[in-house]
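Trainee: predicted structure and sequence below. I'll ask about it afterward.
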Amino acid sequence: MKENKINVKIILEDGEKVCKANIGDNLLDVIRKNNIDFDTPCNGNGSCGKCRCRLRENTEIGVSSKKHLSEAELNSGVRLACDTKVMNDLTVELSNKIKDMTVLISGVEKEFKINPSIKKHYIVLEKPTLDDQRDDLMRIKDFLKESFNLENIDIDLNILRKITKAIRKDDYKFTITLFDNKIIDIEPSDTTKDNYGLAIDIGTTTIAVYLMSLYDGRQIDVISEVNNQRNYGADVISRINYTIENSDGLKKLKASIVSQINDIVKNIGKRNNINIDNIYDTVIVGNTTMIHLLLGIDPEYIAKAPYISGFTEAMNFSPKDIGFSFKSNISIMPGVSSYVGSDITAGILSSGMLESEKYSLLLDLGTNGEMALGNKDEVITCSTAAGPAFEGANIKYGVGGILGAISEIDLSKKNKIKTIGNKPPCGVCGSGVLDAVSEMIKYSLIDETGRMFDEEDDDFEFEEYEYLTKDLVEIDGMKQYILAKDQNGDIISFTQKDIREVQLAKAAINAGIQILVKEKNLDFNDIECLYLGGGFGNYMNVKSSLQIGMIPLELDGKIKSIGNCAGSGAKMYLLSKEYRNLIVNKINTSKYIELSNRKEFQEYFVNGMMMERIYEPAQKSQTEEAAVSSI
């Protein structure tokens, strides 16, 4: 019987693809099955309104589309893919701007002595004689003991199988590779410089792969990409839910990340003209859910109270067991808990807080808000569900750090916004979200409770900036402030609901910081430094974070951005056995604080919802002449 298939033509910015579908198929499922990159932060449950597409044919309007889209958008053919059924041939216009996301790959680097677990030794053996009939392995062990003071040497069986030929191929001149005290490779001639490792930071949103020389510690190359798992949700809970709701969900998410890393490693070897068989150790960091998905471990119970993960300790695995196509040993850095993963552990290591007598804080704001307080003696950690607001998932016109994202806002200037790449605006990313609320507080467009100014309020406080109120509008019953218009002439605004989302996020972060400091009976004078890690921490305006009350004002002057601290920590773990041992031992004795169990959290949280103006508006004479007309 002939299948009743229909055509769905997907129009992308860089080409088009014709897909086959069955009548009644969900459009988002069709897009996913055909491996088309598409941003779906809520995993298609209809809550975020981000999977927008434009259909050239008339289709039924779903419930979620009616909820999130304006009448003008619906009339122009815009729909949400997650609640659109494919009932006939369709032509669908998609934006895959997520591929243009800015990925932070640099971090503050410490100087330290290189001492990796992987070592290569060039050996020239005396040839055996009738008077010296030691076996090949014994002769190698004796040489290592005499020349390098190495004892208790073990050997991989596969290497033992080729030992007899390998050492004789170049007349008993050869190179052995050791992982700690185990021989894992043997090659004819001197290949000591062909010694490489990888440090891989698997973020919820992005991936960064660093190629490192284990011979001299140099960073040779780095490749960064958007995490392909984003097609299954922007945050860890969405991805966990996908594995629960779909019988093959875990298999798909594992295959997605493994395939992507395999491709990156292949590409990084090719473009640097190295044999990837000479990559011997790969250190991987990521939040606990990302590591579970990579290893194919069911993450379901991470999302359910009491939030228990399968494991958090340091591990070493065979690449074949994971599904990697390269031969390197796989080292997983230790995490602390279900919501403080090895990416934070790596940040703790690279920040340097473990080498100081004084206490420091680490704050990493991604899809969650993780933080740590520690010094050379101890570390305590906690996590807050704060990230979605700053990743754009819960913001009406929120986007990731893509080209065209509004990243800076200054309401005192004629051109009040700046976008990434100076491209036409397409939405607001995390740093822009922070600036939006900060600027609206500064100019009294919102009050201390977060309520937007409206016509019934008393006269505007700053007469010379009264023109700003003209961009305060109400659309579909929601008060909002117009920031810009996109290249199609559609408005990009910041809504009253967006402000509430930021208040919830910043109050949770502030409360977490307060509880960590109180836990050790410290005050903010005792804190040496607040390290900001991750992409959002790197690009955000620190003054904006202080203005909205996300970071306590007492820490002003102690704040330092350290970039991709997870990647930097992974490189330290790869290149130094001493740092590897330090962080493993320290994390084994660390303490995780579950904020929901703390009575004082609610008090700190409620207080943290309020906003007080810290910085006064700029004097008009000191700024550009602003345009007084509404956008």
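Mentor: Structure received. Residues are numbered from 1 along each chain as shown.

Trainee: for the rest of this, base every contact and every neighbour count on C-alpha atoms.
Mentor: Noted.

Trainee: buried stuff in the helix or strand that Asp263 is a member of?
Mentor: Assigned by DSSP states H and E, Asp263 belongs to helix 249-271. Under the neighbour-count criterion of 16 or more other Cα atoms under 10 Å, helix 249-271 has 249-258, 260-261, 264-266, 268-269 buried.

Trainee: put this beside the first:
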Amino acid sequence: MNRGVTQKQYLELVPPTEEDARSSQMRILDALKEKGITASFTLPALQKLYPICDEADYNITVSLAWNGSIWQVVDLEAGDTAAEHYGYAADLGSTTVVVRLVNCSDGTVLAEESEYNRQTAYGTDILTRIFACKDKPEVLQDIRACTMETFTLLFEKLRQKTGIAPSDVLSMVVSGNTTMIHFLLGLDPFCVFSSPYAVRADRVGFLPAKEMGFPMKGCVYCVPGKSNYLGGDILSGMIATELYKKETISVFFDIGTNGELVVGNREFLLCGAGAAGPALEGGVVKTGMRAAEGAVDTVKIEDGKIQCHVIGEGKPKGICGSGIIDLLAELFLNGWINLFGTLQPERSEKIKEDPKTGEWCVEYREGLNFYQSDIAEFLRTKSAAYTMVEYMMRESGISMEDIDRFYAAGAFGKHVSKESAITIGMYPDMDRERLICAGNTSLEGAEKILLDRTRIEEIDRILEEMVYIQFGQVSDFISMMAAAQAIPHTDLERFPSVQKKLEERKQ
């Protein structure tokens, strides 16, 4: 039985006769009913009944899309094209948008592409974009147009790679934070930021793709959110990791421009969210970039020399999130920065003043510098990340020893070094086997929903069980963040493995 949000059924129907003069429409609906499928027709599908049925001698493939309550016939094709069944899974991130093209007939991933979110023209951080369109509906529509432009670019990239156009795709599942879904739908997002934080819509469900401006034949499903700062990307993460089904306690932490955290198991789910900043995705680092060809993604310092790996093995163009984490860890372990992240020029000739700005920086590759202000920006991000985990552990009365799995999600999380992340104090110092770099769980969850619509019922259950904590209302959150801004932390005893590394380096 097909469980996805779309399906294709090949039907060999008996053409009409004087004895059986049922309409083409009813022949199809009756044949589908025999397969246990109750459906209705969309207008575009009705308009294709003739001449396709006659020309194909009633041997046709029917494309169906789920709209949240019933199957809809959205397309007809001559012959058996049931294997040509495609869908999109998308992660609508505030910095990066990723779309995956899936063969829904067998679940294989055909291609995946990513692009910077064109919304960044209105600000690298979400708040800037929210204020840019406050009481300015024309700007809101411009930001929505930027969102659609990003998707259009990705669809074209996928078409060039696979030959499959978006008009050949039936439906799409989109995961994104609450603000991103508001922008996608052209809804005023100021409510996300302002009290009482009652958002315009958080359970949008299925919407006709054509009404949204997408060229697909079926629907777009927007994964629902829990609150203003905990959106569908995190619910997708729950579906991807299945944390909510486990007996043991797990932590799910998705760190990007925002940081979202869930602690729990099948008995309880405690969640919270807060701003982290775009540094992890290269958004504000002067030579930062996405993890694409030309990005430095790993860094080592050996015998005073910086060694880098470049994605694609070609000339480096900049540095991505995993490379930044490595670079900071190596700078700290080698004494090139102190525990406050201040560059120490006497430790290396690679540390110098930029003649144009007068700012200190380290040249990690020829012509590519990482600046003191980049370090400061990144330390603010990592301190926010660590403090969210610290507070949630304190609030729940759970210690790290109680945690069976710590899922580190996020677009860069798949490739980040656990050791480097712990060294700078982004992740807790814990058993590395229990620390899972889960990668882009927002995208993984969207794909699971695309292929299995019963996951939507599970999302309803998750939403009911989640208890939300607003980090911004925690009285000592800022002071906790200040303590975590040091590398790895002002309380070094929290990071015994880092302490050990530093002692070994001294010896």
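Mentor: It's in. Just so it is clear, the model here is predicted, and its values are computed rather than measured.

Trainee: got a TM-score for the two of them?
Mentor: Aligned and superposed, the two chains score 0.84 in TM-score terms (TM-score structural alignment, normalised by the length of the second structure); 492 aligned residues with a Cα RMSD of 3.5 Å.

Trainee: which other helices and strands contact the helix holding Asp263 of the first structure?
Mentor: strand 206-213, strand 219-226, helix 236-245, helix 288-295 (3 or more Cα pairs under 8 Å, 6 or more residues apart in numbering; DSSP states H and E).

Trainee: that one vs the second structure, mean deviation?
Mentor: When the second structure is overlaid, helix 249-271 of the first structure sits 2.9 Å from its aligned residues on average, using mean Cα distance after the TM-score superposition for the first structure.

Trainee: identify the residues contacting that helix?
Mentor: When contacts are defined by Cα atoms under 8 Å, 6 or more residues apart in numbering, helix 249-271 of the first structure is touched by residues 209, 211, 221-223, 227-229, 232, 242-243, 275-276, 293-296, 298, 322-326.

Trainee: from these, list the buried ones, please.
Mentor: Neighbour-count burial (16+ other Cα under 10 Å) applied to the contacts of helix 249-271 of the first structure gives 209, 211, 222-223, 227-229, 232, 242-243, 276, 293-296, 298, 324-326.

Trainee: can you name the residues that contact Ser417 of the second structure?
Mentor: Going by Cα under 8 Å, 6+ apart, the list of residues near Ser417 of the second structure reads Ser322, Ile325, Asp326.

Trainee: aligned counterpart of the first one in the first structure, please.
Mentor: Think Ser322 of the second structure. For Ser322 of the second structure, the aligned position in the first structure is Ser431, judged by TM-score structural alignment.

Trainee: so its match sits right up against Met540, yeah?
Mentor: Yes. Ser431 of the first structure is in contact with Met540 according to Cα atoms under 8 Å; the separation is 4.5 Å.

Trainee: Gly534 of the first structure and Leu55 of the first structure, how far apart?
Mentor: 37 Å (Cα to Cα, to the nearest Å).

Trainee: so Ser431 and Met540 of the first structure - more neighbours on which side?
Mentor: Counted by other Cα atoms under 10 Å, Ser431 of the first structure and Met540 do not tie: Ser431 has more neighbours, with 28 against 22.

Trainee: which helix or which strand is home to the more buried one?
Mentor: Using DSSP H and E, Ser431 of the first structure maps to helix 430-442.

Trainee: and the residue sitting nearest the centre point of the first structure, what does it touch?
Mentor: The geometric centre of the first structure, computed from its C-alpha atoms, lies nearest to Gly203 (Cα atoms, centre = their mean), at 3.1 Å. Residues near Gly203 of the first structure by Cα under 8 Å, 6+ apart: Asn227, Gly286, Asn287, Met290.

Trainee: and those, which are buried?
Mentor: Taking 16+ other Cα under 10 Å as the criterion, what is buried in these is Asn227, Gly286, Asn287, Met290.
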